[in-house]
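> Provided below are the primary sequence and the corresponding predicted coordinates.
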Amino acid sequence: MGLTSNATLVLAIALAVLLFVGTVWLWPRLARGSWRAVGGRVGLLLATQLTLFVSVGLAANQAFGFYASWADLLGRENDQGVVVNHTALGGSGGPLQVVDTVRVQGAAGARPRTGGQIQKVDIVGRRTHIATPAYVYLPPEYFQPQYRTRTFPAAVVLTGYPGTAEALFSKLHYPSTALALAKNGRMQPMILVMLRPTVAPPRDTECVDIPGGPQTETFFAEDLPDAVLAHYRVGRRPGSWGVIGDSTGGYCALKLAMHHPRVYAAGAGLSPYYRAPIDPTTGDLFHGRKELRGRADLWWCLKHLPPPDTSLLVTSSRVGESNYKDTLKFIERVQATRLTRISSIILESGGHNFNTWRREIPGTLQWISGRLSDR
């Protein structure tokens, strides 16, 4: 059974309940002072607490999408990475292949022209040779005859690290939120390209072009838009693309918009940080190259690079988020550039979690919709 399956969670809860009942039932028999009785009491208590801990951990993982599989949890995920898929690169199918479809949660009907559709896709970068799965949300208008010649704006939506792409629609509800907002006239119909920033798992590349390693920034700045443009009716002119992310994905979104303003006209970071960390999950990202380290530091970029002609959105909360003071400072620094536009969502309280981001996503989608064109 999978780490995120309901069957695994139900089994863990059932074991916890059975052990609790068994402990209450057997406790009088184990009340003696013998070593066997003491060992039985200790064993029952430890087993009950262990199953309770596992149940809470599984429930938290389902709610927040920390790990996608047992291999991911144990640090053994190695079935994907930087690969060269010659069939996908040279075949007639192109760099993007649709492998499955998913219904949009809360949609009024199952037909795509009324409820939209989520397509699971495999993408292979022509330049970077990075291969990664993703999910593409297509709004109902994409399938309606009167819009058959229309192009749509697109937003890349990124998880945190390690994150799961599925959580973007099953937990954070990006497609269903976009569907409801467009239906109410609060945003324009948009295509959402949802995936992890971790395109070379298990390594956290922080959307950096690593010397001798995965060229992650190039993948997101060039390969991903090209693959989507080759398969879907997306606007081709500057101003048609935006990028959104939370946590690590939020840092990536801001960096991509700042480094590539002609690709991403807007970038929204939900609970972002502002420089790439170096830790055991990232490894050596820069190989001693100071210019690469500087480009990965948004503070350095604001000070040393020309201000980008793009729009940025940052979010935080006064209580519960560790980035609050840095976010206020970042807003001030961006305002001083006089060219880059900056907006913010500041909550009174909210932690670094899905519940906080769900509160920020409707406003974020409306904000980015208002800054993208469909041509």
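Everything's here; your move. Numbers count the residues shown, from 1 in each chain.

> from here on, contacts and neighbour counts on C-alpha atoms
OK.

> confirm that Ile118 sits in a strand.
Yes. Per DSSP: H, G, I helix; E, B strand; the rest coil, Ile118 lies within a strand segment.

> the residue nearest to it when sequence neighbours are not counted: what secondary structure?
Ranked by Cα to Cα, 6 or more residues apart in numbering and with sequence neighbours excluded, the top spatial neighbour of Ile118 is Tyr137, at 4.3 Å. Of the three states, Tyr137 takes strand according to three-state DSSP.

> next, count neighbours for Tyr137.
27 (other Cα atoms under 10 Å).

> shouldn't it be in contact with Gln117?
Yes. Contact criterion Cα atoms under 8 Å: Tyr137 and Gln117 qualify, at 5.8 Å.

> is it true that Phe66 touches Pro162?
Yes. Between Phe66 and Pro162 there is a contact at 6.1 Å, judged by Cα under 8 Å.

> how about the helices in the chain?
With helices called from DSSP state H, the chain shows them at 6-26, 35-64, 70-73, 86-90, 112-115, 167-170, 174-183, 216-218, 224-231, 248-259, 290-295, 298-304, 324-335, 354-369.

> next, the buried residues of the first one.
Meaning helix 6-26. By 16 or more other Cα atoms under 10 Å, the buried positions in helix 6-26 come out as Thr8, Leu9, Ala12, Ile13, Leu15, Ala16, Leu19, Phe20, Thr23.

> do the last one as well
Taking 16+ other Cα under 10 Å as the neighbour-count basis, helix 354-369 is seen to contain the buried residues 354, 356-358, 360-369.

> and the furthest pair within those residues?
Farthest-apart pair in the buried residues of helix 354-369 is Phe354 and Ser369; separation 21.6 Å (Cα to Cα).

> one step back: so Phe66 and Pro162 - more neighbours on which side?
More crowded of Phe66 and Pro162, by other Cα under 10 Å: Pro162, with 22 against 19.

> tell me how far that one lies from Arg275.
17 Å (Cα to Cα, to the nearest Å).

> list the contacts for the spatially most central residue of the chain?
The centroid of the chain falls nearest to Thr159 when counting by Cα atoms, centre = their mean (1.1 Å). Shown in contact with Thr159 (Cα atoms under 8 Å, 6 or more residues apart in numbering): Ala165, Leu168, Leu195, Arg196, Pro197, Gly245, Asp246, Ser247, Thr248, Gly249.

> I'd say Arg237 and Leu372 touch.
No. Contact between Arg237 and Leu372 fails when scored by Cα under 8 Å: they sit 10.2 Å apart.

> and here's the other structure:
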Amino acid sequence: MSLTGSPLQYGSIAIAAVAFVVVIVLWGRLAKVNVVTVAVRAVALLGVNALVVFAMLVSANDYFAFYSGWDDLAGANADAVVATKGAARATETKAQENALLAGTTKPAAPQGTPVDGYDGRVQRLTVTGPSGTTGTVLVVLPRGYDDPSQASTTYPVLVALHGSPGSPKQWLTALDVRPAVDLVVKANQMAEPIVVLPDLGIPAGRDTECLDGPQGQPQVETWLSDALPKAVEASYRARTSPQAWAAMGFSMGGWCAAELTMLHPQQYGAGIVMGGYFRYEPGSGYVPFPKGSQEAQAHDLVAVAAKKPPAVSLFVASSQDDPESWPTTKAFLAAAKAPMSVTSLIAKTGGHRSDVWAGQMPQALVWLGKTAPGFAPAGTPAQ
């Protein structure tokens, strides 16, 4: 029996319900107080509770697709296939390398507020954008950012986008981006970046899918593509070239990373999509634009990839049995063409959960250092 799907889900619920009724019916027969009846009652209560918990876990897994099958649950690792489609990224020239630094702002000191518990390396910044759209971001500074010897050093920017439900702190806990970045930087496979973690719940608790809402509603897409970059560049020693800006996200954040990279290539030159999707289907809770409208068509990233692909680079990771990600990812990979460059990491099996994406992150960061000129380590041209 499959781990996902109706048979196991409804079967586990039915078994738990039957066990509950059986215990109620037989409870009177176990009323006598002795060692045997007390033990039987304890086992019965524990058994019913275990069956209820199992049914809840199965239902949650069926809804969120955490584990795709029994092998996935047991920890089996399926081989993933890496492929590149579209344009081949050109080797960075010295002129391009110098252009990355041109016009870069160099504030005297970071403008954010330090967050307790991170030795000053994580700061909080409030960013206000169009129509009063205001949100907070966590900023992970490079090691030695405040060292006087690094005062003239500028950094690429990696904007990491969380899923829904979720928060920026997922990038500091379940998907701790700091050790992943530090490992790749230490191996000289990527230039050390400023990592920006926006809170996408604007207002709190709303799943905006990183889109601009109707008039009077938060303009989250514009906030991410315009207001946030301006605030970061004004507050930190951030490089301003789009080849030094990348978006990375998982699940909903993966959609956001693809959206920002493909629809705003003037700001984001590269994107990393882990377990994301490439078409937005408006839900009952938030409808930023009508289905079939001009805005909806403009945000169909599969159609954009086929008809008017931008000159950006994407790293796309998914598995063929991830129901949240694979259907539109498959369509997107089939549609992608030059001048866009797409490198895919596709596994046969895999769940829709944080440990999968955490495992993909180092490979994605190495790809970023090889592909985006602004993230290439010193002395190592991007390819």
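Nice, I can see it. What you see is a predicted model; the values in this text were computed from it and never measured.

> returning to what we had before: reformat the contacts of Thr159 of structure 1 as CSV; add neighbour count.
Shown next, in CSV, are the contacts of Thr159 of structure 1 (neighbours: other Cα atoms under 10 Å):
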residue, neighbour count
Ala165, 24
Leu168, 22
Leu195, 25
Arg196, 26
Pro197, 30
Gly245, 29
Asp246, 28
Ser247, 20
Thr248, 30
Gly249, 31
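
> any idea which of the residues you listed is closest to Tyr324 of structure 1?
Nearest to Tyr324 of structure 1 among the contacts of Thr159 of structure 1 is Ser247, at 12.9 Å by Cα to Cα.

> and Cys256 of structure 2? What does it align with in structure 1?
Aligning on TM-score structural alignment places Cys256 of structure 2 opposite Cys252 in structure 1.

> any idea what Tyr277 of structure 2 aligns with in structure 1?
Counting by TM-score structural alignment, Tyr277 of structure 2 corresponds to Tyr273 in structure 1.

> give me the nearest residue to its match, chain neighbours excluded.
Nearest non-adjacent residue to Tyr273 of structure 1, counting by Cα to Cα, 6+ apart: Tyr251, 5.5 Å away.

> what sits against that neighbour?
Gly245, Gly269, Pro272, Tyr273, Tyr274, Arg275.

> run the last query once more with 10 Å
Tyr251 of structure 1 sits next to 158, 160, 206-207, 244-245, 267-276, 296-298, 314 when contact means Cα atoms under 10 Å, 6 or more residues apart in numbering.

> among these, which are in strands?
The strands, defined by DSSP state E, take in Leu158, Ile244, Gly245, Gly267, Ala268, Gly269, Leu270, Val314 from these.

> got a markdown table for those residues, with distance to Ile191 of structure 1 too?
Converted to a markdown table, those look like this (distance: Cα to Cα, whole Å):
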| residue | distance to Ile191 of structure 1 |
| --- | --- |
| Leu158 | 14 |
| Ile244 | 13 |
| Gly245 | 15 |
| Gly267 | 15 |
| Ala268 | 16 |
| Gly269 | 18 |
| Leu270 | 19 |
| Val314 | 21 |
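
> show me the contacts for Ala258 of structure 2.
By Cα under 10 Å, 6+ apart, the contact set of Ala258 of structure 2 is 247-249, 264, 268, 270-274, 276-278, 301, 313-316.

> swap in 8 Å and give it another go.
Contact partners of Ala258 of structure 2, counting by Cα under 8 Å, 6+ apart, are Ala247, Gly271, Ile272, Val273, Phe278, Leu301, Leu314.

> roughly how far apart are the closest residue in space to Gly370 of structure 1 that isn't next to it in sequence and Glu166 of structure 1?
Distances taken as Cα to Cα, 6+ apart place Met187 nearest to Gly370 of structure 1, at 7.1 Å, with adjacent residues excluded. Separation of Met187 of structure 1 from Glu166 of structure 1 (Cα to Cα) stands at 23 Å.

> over to Ala154 of structure 1?
18 Å.

> which of these two has more neighbours?
Between Ala154 of structure 1 and Glu166, counted using other Cα under 10 Å, Ala154 has the larger neighbour count: 32 against 19.

> can you find the partner of that one in structure 2?
Alignment note (TM-score structural alignment): Ala154 of structure 1 maps to Val157 of structure 2.

> wait, its match sits on Met190?
No. Using Cα under 8 Å, Val157 of structure 2 is not in contact with Met190; the gap is 11.9 Å.

> list the contacts for Phe316 of structure 1?
Careful, residue 316 of structure 1 is Ser; it's not Phe. Residues in contact with Ser316 of structure 1 (Cα under 8 Å, 6+ apart) are Leu270, Ser271, Asn323, Tyr324, Thr327, Ile345, Ile346, Leu347.

> and for the closest residue to Ser373 of structure 1 other than its chain neighbours, the neighbour number?
Among residues not flanking Ser373 of structure 1 along the chain, Ser240 sits closest, at 4.9 Å (Cα to Cα, 6+ apart). Look at Ser240 of structure 1: counted by other Cα under 10 Å, it has 25 neighbours.

> which residue in structure 2 aligns with Ser240 of structure 1?
Ser240 of structure 1 maps onto Ala244 in structure 2, by TM-score structural alignment.

> in this structure that match contacts Gln266, no?
No. Under the criterion of Cα under 8 Å, Ala244 of structure 2 is not in contact with Gln266, lying 11.1 Å apart.

> the match of Tyr277 of structure 2 - how many residues pack around it?
Tyr273 of structure 1, neighbours per other Cα under 10 Å, totals 25.

> do the one 5 residues further on as well
Summarising burial for Ile278 of structure 1: neighbours were counted as other Cα under 10 Å, giving 14.

> how near is it to Glu206 of structure 1?
To Glu206 of structure 1, Ile278 of structure 1 is 9 Å away according to Cα to Cα.
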